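1. predicted model follows, preceded by the sequence.
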Amino acid sequence: MAQHILIAGGGSAGWMAAALFARLRPAPETRITLIESEAIGTIGVGEATVPILRDFNRLLGLDEPDFVAATQGSFKLGIEFVGWGEAGNRHFHGFADFGPPIEGVAPHHHWHRVREAGRIADPIDAWSMPACAAAEDRFAPPEALRGEAGEYRYAYHFDAGLYARLLRSYAEARRVVRVEGRILGVERDPGTGDLATLRLDGDRAIAADLFIDCTGFASRLLGEALGTPFVDWSRWLPADRALAQGCTRAGRFTPFTRATAHTVGWQWRIPLQHRTGNGLVYSSAHLSDDEAAARLAANLDGDAIGDPRPLRFTTGRRERFWAHNVVAIGLAAGFMEPLESTSLQLVQTGLGRLAELMPSQGPTDPAIVAEYNRQTIGEYARIRDFLIAHYCSSRRPEPFWRDMAAMALPDSLAHKLALWDAMGRVPLHDLESHAEASWVAVLLGQGRMPRGHDPAADRPPLQAVEKMFAARRAALLAALPRLPAHDHFVARTCRADAAREPRIQCRYPKGETIS
């Protein structure tokens, strides 16, 4: 068992690692150290999340209202896509399905059948509770509703810097030691090649057994020190620039993220309590930095706060994520553009996988390392394919979008889309991050209509299926008034200016509660 876990780098990834292993300390005597430098700073634009972050916070014992208040947060039912299929198109990727299966067949097949018969015309979003609630800016946890209307999930928007600060307090209260300093180099064991020591400024050195690389794009340990190559995916996801810009809150306080397509790339909008987060993701081969800045400035809801922060990146991943006794987490492991808010998801799943596979006989067991890499490589590939599907399914006429629609796809995605086009099925593989309903929301939302549907959907009488859809639609509309407005819910339950200290309750195996 690792006696000393050393986390290189702070930010959301570093402090999530520190908090998790402080909570799940492998052994009572295990020491955890985090090294970061205030002079280096962090990216800090991971402000939208997916529902599994709720599991992470619950594991730590973070009280939800206090967590949202401490991070100036809000709630997220999904993502509204504007202009992706074509200019003027809108669709919603919500965290729910479009109803229960009908005779064992997913609801979108029945929707396709009834639509082809000319019996309904509404988009499939009409049967998504998150989409219906988001259209009216309403939010409450699903426990507020009963029956099918309450079968949805939710996530958060928050200030990433404030989240890291909250996790730092949590971790330091649980014996994690923070060291201020810059990493100058490493020393490796001449026999095994493992990392032995990190050399810091001030003529300091820290030895450890297991190193977690959270040094961002630099990937100081896995990439630089161990020479692990980077696998470039820019031929499929060519956006390589982003500008992040906060602005004063104005307009709707939406319980969703908005992703608006432009002639080159797209723009995000993330509502927080104290500001609105905005950003433009684009390809530098198609748009200059000055043009991008002007376009972003012209599409802000409120007055700009500070100057836009530039970010340069290449979408892809390290060839391996665990090598010797180094595991890379976050940007040190790879980067997936922020279209589906997967950055913190990959941090969380990477840490969870490491916790599950933490070896009892030392951190370099080849079988454990190989399994960690196998699972993580698969997860990155599945997310990559999901992101590409947003681009290649567009029918926009601009050169950037035409190039994306005409690209040669990875074999795994080509197979998925071919089966979808034939009969509306999405073959899910091992380690999928997105369920079939997510693919359905994006593909149907962008107007990628399959030629057919599951033949089993033809079994029930058409009129009976039509009545089922009408009943579900009526049930959703009847449930909506029971949900408060998003701004009212936030103000009532988790307003950031409410005087409070975040409550933390963690129940450990022996049953004692630490508050």
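-> Structure's in. What do you need?
2. could you use CA atoms for every contact and neighbour count after this?
-> Will do.
3. looking at the chain, which strand is longest?
-> What stands out as the longest strand in the chain, according to DSSP state E, is strand 304-312.
4. give me the contact list for that strand.
-> If you take Cα atoms under 8 Å, 6 or more residues apart in numbering as the criterion, strand 304-312 is touched by Asp240, Arg241, Ala242, Leu243, Ala244, Gln245, Gly246, Cys247, Thr248, Ala293, Ala297.
5. next one for the comparison:
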Amino acid sequence: MIPPTTEAPITRLVIVGGGSAGWMTAAAVSRLVDAGVAVTLVESDEIGTVGVGEATIPPLLDFNAALGIDEDEFVAATQGTFKLGIEFVDWGKRGDKYIHPFGKYGRPMLGINFHQIWLRQHLLGGDADPGPVDDYAISIAAARRGRFAKPANNPEAVLSGLAYAYHFDAGLYARFLRGHAEARGVARIEGKIANVEQAPLDGYITAVVLEDGRRIEGDFFVDCSGFRALLLGQTLSVPYRSWQHWLPCDSALAVPSASVAPPTPYTRSSAERGGWRWRIPLQHRVGNGHVFSSAHTDEETALRRLLDGLDAPTIADPRLLRFTAGRREKLWEKNCVAIGLAGGFIEPLESTSIHLIQSGIFRLMSLFPDRGFSGIEIDEYNRWLIEEYEHIRDFIILHYHATERADSDFWNHCRTMDIPDSLAARIELWREKGRIFRAHNSLFTEESWIAVLLGQNIVPRAADPLVAMLPVGETVQFMNHMREIVARTAEAMPTHEDYIAMNCAMARQVAQ
């Protein structure tokens, strides 16, 4: 019989850094306080946070639910809006426009995937042509009409194919989570870290020392210090692996503008000659930015394109951010885990930054250590997170590579560059008969890949042979009915603005 472990439990957990990463971590681990773990978060008001990640993806609903957060109160507190997907403008070629929806396209017929039925009809053309695939996604139909409702629980209802996420003010979200965490016993310490102490024999971190001399000792440390990676990078010297040869954008300008129209229930990404611009609608303002490659666009030009693309006056000065897409060689080393930007950064094209924070936290909670710090468990954490980073990396590269644009050096580079073998194999499999398979721990669904591949004009050569068992006349009728019911369902939904007013405004009044 194997004896039970005798390693001492973690009793002092120290989180270095605030922002979304720090306070999401603190809120999640606050449940450990009742189990005797002292949780301390160290941050300095003098050190700003990046705070551009105001758009999210559907898994955040699971994170908030795990914390017991009321959705309407959360949206009210963060000046949030709802997000049904991302609109991509000018990505495949200039003049193109498509939405990557959250949720599903249509529904299967006799067990055959909907997109295969659509593809067969599209390739037949003529009277069988089903029109744009966008017409069959309830999330897209609602987004185009500025409408929003919750998904239906009935799997037979068209509305069951809808999924959603949020836009929110990242600073307000961090503040909201701080209140949640502190109410459950997390201690916040204000101060700048001057030194990190390590054990002389094994290099494990033992304490952080503030500028005023205070020492905060810990058994386990979470590095949420942003791009500085104060613990994992600077102290433990875990190298950074750059993906800039695939993702050349290395700069971003961000600026808020006034909200002059009802908020759209989707994010917009508009391709530019040297990068792309984002538009994220909140209740009280609109977040805007220009992500660009400094090797192809200078800062002055990028700023001009950003400001020229605004639909309302700015309400603050633009901020410049510099970054290198990539990740640390490990996300967990010794007694330190990096969460958020300290572990890696993949540009915000598909709103994955908040998700990678969440994923790191969930995986940490499932592998929470004792003071023995099992190498097997640490390896499993790193394997899982690294795979997820690389799956997301491939999906982001797809947007750049799958383009017909040849109007700038930037797009010529992206269109012709070598891509990871994993992505090349996926694209070639798709080109044959429209087959797409989701990896076991991949964030993005088959529908996500279908949206971008079709949206950027990569149409397979043929459909799945199984579709031939369906008579063309029946599939034409099926498609017409599906398109009609999707449109009718979207028209019956409340406007996005009205939904927020009816639900989240009431939550704000109750909170006050």
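-> Great, that's in hand. Worth saying up front: this structure is predicted, and the values here are computed from it rather than measured.
6. list the TM-score for the superposed pair.
-> Once the chains are laid over each other, their TM-score by TM-score structural alignment, normalised by the length of the second structure reads 0.95; 500 aligned residues with a Cα RMSD of 1.5 Å.
7. picking up where we left off before, the longest strand of the first structure aligns to what range in the second structure?
-> Under TM-score structural alignment, the alignment places strand 304-312 of the first structure onto residues 314-322 of the second structure.
8. and that stretch, how far out from the chain middle?
-> Counting by Cα atoms, centre = their mean, to the nearest Å, stretch 314-322 of the second structure is centred 21 Å from the centre of its parent chain.
9. any buried residues in it, and which?
-> Residues of stretch 314-322 of the second structure classed as buried by neighbour count (16 or more other Cα atoms under 10 Å): Thr314, Pro318, Leu320.
10. look up how far Gly289 of the second structure lies from the second one.
-> According to Cα to Cα, to the nearest Å, Pro318 of the second structure stands 9 Å off from Gly289 of the second structure.
11. where do the contact lists of these two overlap?
-> Shared contacts of Pro318 of the second structure and Gly289, defined by Cα under 8 Å, 6+ apart, comprise Leu253, Ala254, Val255.
12. which stretches in the stretch 201-350 of the second structure count as strands?
-> Secondary structure of the stretch 201-350 of the second structure, counting by DSSP state E, counting those that start in this stretch: strands at 205-210, 215-217, 220-223, 240-242, 251-257, 267-272, 275-281, 286-292, 319-322, 326-328, 332-333, 336-338, 344-345.
13. select, out of the ones you listed, the one closest to Thr40 of the second structure.
-> Taking Cα to Cα as the measure, the strands of the stretch 201-350 of the second structure were each checked against Thr40 of the second structure, and strand 215-217 came out nearest at 8.5 Å.
14. output the residue interval of the first structure matched by the closest one.
-> Aligned by TM-score structural alignment, strand 215-217 of the second structure corresponds to residues 205-207 of the first structure.
15. swap in stretch 226-245 of the second structure?
-> Counterpart in the first structure of stretch 226-245 of the second structure, with TM-score structural alignment as the criterion, is residues 216-235.
16. so what secondary structure elements neighbour the biggest helix by length in the first structure?
-> The helix that spans the most residues within the first structure, counting by DSSP state H, is helix 366-392. Other helices and strands packing on helix 366-392 of the first structure, by 3 or more Cα pairs under 8 Å, 6 or more residues apart in numbering; DSSP states H and E, are strand 322-323, helix 343-357, helix 399-406, helix 411-423, helix 436-445.
17. quick one: which of those is nearest Pro65 of the first structure?
-> With Cα to Cα as the criterion, Pro65 of the first structure lies closest to helix 343-357 of these, at 19.9 Å.
18. average gap between that closest one and the second structure?
-> Plainly put, helix 343-357 of the first structure ends up 0.3 Å away from its match in the second structure on average once the two are laid over each other (mean Cα distance after the TM-score superposition for the first structure).
19. buried ones in that helix, by neighbour count?
-> Judged by neighbour count using 16+ other Cα under 10 Å, the buried positions of helix 343-357 of the first structure are 343-355.
20. which one of those residues is nearest to Ala106 of the first structure?
-> Closest approach to Ala106 of the first structure among the buried residues of helix 343-357 of the first structure (Cα to Cα): Gln345, at 26.1 Å.
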